[in-house]
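> Sequence first, predicted model second:
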Amino acid sequence: MTGRVHLIGAGPGDPELLTVRALRLLQSADVVVYDRLVSGEIMGCVPAGTRRISVGKAAGFHPVPQERINALLIELASAGLCVARLKGGDPTIFGRGGEEYEALIAAGIPCEQVPGITAAQGAALSAGIPLTHRGLATGLRYVTGHRARDAALDLDWASLADPQTTLVVYMGAANMAEIAAQLIRHGMPADLPVLAVSRATTASEQRLSASLSGIAAALEAKPMPAPVLFVIGHVAGLARDEALPLAALDAAPFCKLASHG
C-alpha cells in the first residue's frame, strides 16, 4: 500500500512560527526526513518514537545528493509510510521543494506541499522591519546569491538595481562583494542600507547592518554562520538594535499544547 509525502515548510526557526497544519503533520508522520537548517526546537516537536532521517547539506558538502533524497522519499512512501519532508523556511523558496515534488508525482506518490514562513519574513520580523513600506519600497524581490556547483552569478543586475524595490538575497555571503559591486555599478546607491541576518528567529540569531558599499568588508570583519540572508533597500534602515524576544520562548509547552489542543 503506497504511503504519501508532505513537503513541509518549517519556517525560519522559531517553533511558534510553524503553521498549525505543519505541526499536525509532523506529529502524525511515520518518519521525518529533515534538512540541516531545521532548528532543534522544531525537531523537539516531533514525537520521541518517530523515525528521523537527516539529509542536511552545507555549502560544498552534500553527503546525501539531491537525487538520493528524491529516491529515499519514493522508497519510504512506496513502503506505505506517511513521510514528513521537513525543510527550513518555505520548501519552494530556494529549497528544492519543486524538484522533490516533481520526482514524487512522476513516481506516482501522493504528495502535498505545506507552505512555511520564509527566511526573509522571519529575518524581517525579528529585526522589526517591513519588507515593503509606503514611501520606501514599492516592490520586493527574492534572488539567490549562490549557484549550484559554484557557477557564475548571471543575474539581471540592471533589473535588480532598483532602490525602490527591497531586494532579499539568499545564501549570498560568499559572493556579497561581487553582488554589491554589480548593484552599485548598475545604479544602486552605495549608501543604501543592508541588513545581514543569520539563524533568524532563533536564540543564536546574528545580525549585521552596513551600507551596500561596506557590507562585504563588515561581513569579513565579523563572519556569520551560513547561510546568511541579506535585506537590501531603504527598509533595512529601520532595523532595531536588538532582536525581538521571539526566540526566548520555550518550545516544549507550545508543542505539547498544540498536540493536545
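Happy to help now that I have it.
> Only C-alpha atoms from now on, for both contacts and neighbour counts.
Noted.
> Strands of the stretch 51-200 of the chain, residue ranges please.
For the stretch 51-200 of the chain, the strands defined by DSSP state E, counting those that start in this stretch cover 51-54, 82-87, 111-114, 139-144, 165-170, 193-198.
> Looking at those strands, which is nearest to Pro15?
With CA to CA, the closest approach to Pro15 among the strands of the stretch 51-200 of the chain belongs to strand 82-87: 12.8 Å.
> Next, the buried residues of the closest one.
Within strand 82-87, the residues that count as buried by 16 or more other CA atoms under 10 Å are 82-87.
> Do you have the helices of the chain handy? List them.
Per DSSP state H, the chain carries helices over the ranges 20-28, 40-43, 66-78, 97-106, 119-127, 157-160, 176-185, 215-221, 251-260.
> closest one to Val5 among the ones you listed?
Using CA to CA, the nearest of the helices of the chain to Val5 is helix 66-78, at 6.6 Å.
> circling back: and the buried residues of strand 82-87, which is closest to His6?
So of the buried residues of strand 82-87, ranked by how close each gets to His6 (CA to CA), first place is Ala84, at 5.0 Å.
> ok so, going back, dump the strands of the stretch 51-200 of the chain to a markdown table, plus distance to Ile184.
Formatted as a markdown table, these follow (distance: least, CA to CA, whole Å):
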| stretch | distance to Ile184 |
| --- | --- |
| strand 51-54 | 40 |
| strand 82-87 | 33 |
| strand 111-114 | 37 |
| strand 139-144 | 17 |
| strand 165-170 | 13 |
| strand 193-198 | 12 |
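> For stretch 132-144, measure first residue to last.
Stretch 132-144 has an end-to-end distance of 19 Å (CA to CA, to the nearest Å).
> Other residues contacting it?
Contact with stretch 132-144 is made by 94, 131, 163-172, 233-235, as judged by CA atoms under 8 Å, 6 or more residues apart in numbering.
> buried set for that stretch?
In stretch 132-144, counting by 16+ other CA under 10 Å, buried: 132, 136-137, 142.
> okay, now the one to match up with it:
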Amino acid sequence: MTDPDETGRVYLVGSGPGDPDLLTVKARRLLEDADVVLHDKLPGPDILGLIPEGKREDVGKRAGGDRTSQEYTNERLVELAREGKTVVRLKGGDPFVFGRGGEEAEYLAAHEVPFEVVPGVTSAVAGPAVAGIPVTHRDHASSVTFVTGHEDPTKDESAVDWHALAATGGTLVVLMGVGKLPEYTRELREAGMREDTPVALVERATWPDQRVATGTLADIVAVRDEAGISPPAITVIGPVAGTRERLLAFLANGADAAATGGEEVDGE
C-alpha cells in the first residue's frame, strides 16, 4: 500500500528469460503487490501481460532504437519510493548479470532508499539450456565465461580480451552480442580458436517465438544473416554447442521447433 508519509521500498527483480513459469515465487508475488513496475524490454510479452497496464512503466532500451536514459530510471526509482510507493524494477534474467542492477542499487543506497535484490534465472544459463545446450559438460567444458557483447559506448577501449578468452577454453556465453558477432568471432579466430568450433544463437529463449541457429565459428555470421537472427539473443561458443543435435529429438521442454512452431537454422 502507498504511504506518502514514509519512504517506500524498491525491489530489483529478475524476471528470468521470459517464460512466466520461470518467474520465482517471490517475483510473481511482488508483481501482484507492487504499486508501480518499471520494466525493461527483456521480460517478454507473457510476463508483461501479468502486470496491469496502469501500474507499469516501460524504461527499456533497444540497441539502435528507442531508449530511456539510465539517469532517468535511477531518478524515477527514487522519486516513486519517496512518494511511499512499493516499486518493482523488473529486469530480464538476473538483475546483477549485465542488467545494470548494480548501478541502480548503488544509486538507491546513495539516496538512502530501502531496496532489496530478488535474483532471477539468468538467461546466460537458461537460454542455452532450453535449446538443448548445457553450458558445462564433463566431457567438453569444465568452465564457462559470461561476456557482454554490448559494452558502455563511452569507454575508450573494450574491457573484453577476446584473445585471452580464446586461450581459456571452456564455454563462452555472450549476451547482447548479435550485432557485434562478426567482430568477436573474427578476433577469436585470429587468436587461434578453431574455425570448426560449434556456435549456437538462441533468439528470444523461452518466448513463444524462440528460434535457434547453429553453425561454426567460421560460418555463424552467414547463418545469422540468412536466418535474420536479431536481439535479444544469446551466443554460445564451444564444444557444448555441438551437443544440441544429440539432445534435440528427446527434449520435452518445448525447445525444439516441432513443439514450439519456432525455427531451426543450421550452417554447413
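Yes, it's here. This structure is a prediction, so every number in the text was calculated from the model and none was measured.
> Turn the buried residues of stretch 132-144 of the first structure into CSV, including distance to Pro227 of the first structure.
Rendered in CSV, the data for these read as follows (distance: CA to CA, whole Å):
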residue, distance to Pro227 of the first structure
Thr132, 23
Leu136, 27
Ala137, 25
Tyr142, 15
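> residues contacting the equivalent of Arg36 of the first structure over in the second structure?
Under the alignment (TM-score structural alignment), Arg36 of the first structure maps onto Lys41 of the second structure. Shown in contact with Lys41 of the second structure (CA under 8 Å, 6+ apart): 58-62, 92.
> go again using 7 Å as the cut-off
Lys41 of the second structure makes contact with 60-61 under the criterion CA atoms under 7 Å, 6 or more residues apart in numbering.
> Equivalent analysis for the one 10 residues further on, please.
Under the criterion of CA under 7 Å, 6+ apart, the contact partners of Ile51 of the second structure comprise Leu31.
> Distance of it relative to Asp21 of the second structure?
Ile51 of the second structure is 15 Å from Asp21 of the second structure, by CA to CA.
> for Thr73 of the second structure, same thing?
Computed as CA to CA, the Thr73 of the second structure to Asp21 of the second structure distance reads 27 Å.
> Glu32 of the second structure now?
In this view, Glu32 of the second structure and Asp21 of the second structure are 15 Å apart by CA to CA.
> Distance check, Arg138 of the second structure against Ile51 of the second structure.
Applying CA to CA to Arg138 of the second structure and Ile51 of the second structure gives a distance of 41 Å.
> Val10 of the second structure now?
From Val10 of the second structure to Ile51 of the second structure the distance is 17 Å (CA to CA).
> what do you get for Thr197 of the second structure?
Using CA to CA, Thr197 of the second structure is found at 42 Å from Ile51 of the second structure.
> Between Thr73 and Asp21 of the second structure, point out the one with more neighbours.
Shown here are Thr73 of the second structure and Asp21; by other CA atoms under 10 Å, Thr73 has more neighbours (18 against 12).
> which residue sits closest to that one, ignoring its sequence neighbours?
Val59 (6.6 Å; CA to CA, 6 or more residues apart in numbering).
> What is the neighbour count of the counterpart of Gly237 of the first structure in the second structure?
Residue pairing (TM-score structural alignment): Gly237 of the first structure is matched to Gly242 of the second structure. The number of residues packed near Gly242 of the second structure is 21, by other CA under 10 Å.
> Apart from its neighbours in sequence, what residue is nearest Gly242 of the second structure?
Pro198 (5.6 Å).
> what do we get in the first structure for the one you found?
Aligning on TM-score structural alignment places Pro198 of the second structure opposite Pro193 in the first structure.
> Quickly note the distance from that match to Gly214 of the first structure.
In terms of CA to CA, Pro193 of the first structure sits 10 Å off from Gly214 of the first structure.
> what about those two, which has more around it?
Between Pro193 of the first structure and Gly214, Pro193 has the larger neighbour count (other CA under 10 Å), namely 22 against 17.
> I'd assumed Ser211 was in contact with that one.
Yes. Between Pro193 of the first structure and Ser211 there is a contact at 4.7 Å, judged by CA atoms under 7 Å.
> Just give the closest residue to Thr118 of the first structure, not the sequence neighbours.
Thr118 of the first structure sits nearest to Gly89 (CA to CA, 6+ apart), 4.3 Å away.
> I'd say the one you found and Ile8 touch.
No. At 9.0 Å, Gly89 of the first structure does not count as touching Ile8 under the criterion of CA under 7 Å.
> which neighbours do these two share?
Shared contacts of Gly89 of the first structure and Ile8, counting by CA under 7 Å, 6+ apart, come down to Gly116.
> show me the contacts for Pro45 of the second structure.
Contacts of Pro45 of the second structure (CA under 7 Å, 6+ apart): none.
> Ala247 of the first structure and Thr201 touch, don't they?
Yes. Ala247 of the first structure lies in contact with Thr201 (CA under 7 Å); the separation is 5.4 Å.
> In contact with the closest residue to Glu190 of the second structure other than its chain neighbours, which residues?
Here the nearest residue to Glu190 of the second structure in space, its sequence neighbours aside, is His163; by CA to CA, 6+ apart that works out to 7.9 Å. Neighbouring residues of His163 of the second structure by CA under 7 Å, 6+ apart: 187-188, 191.
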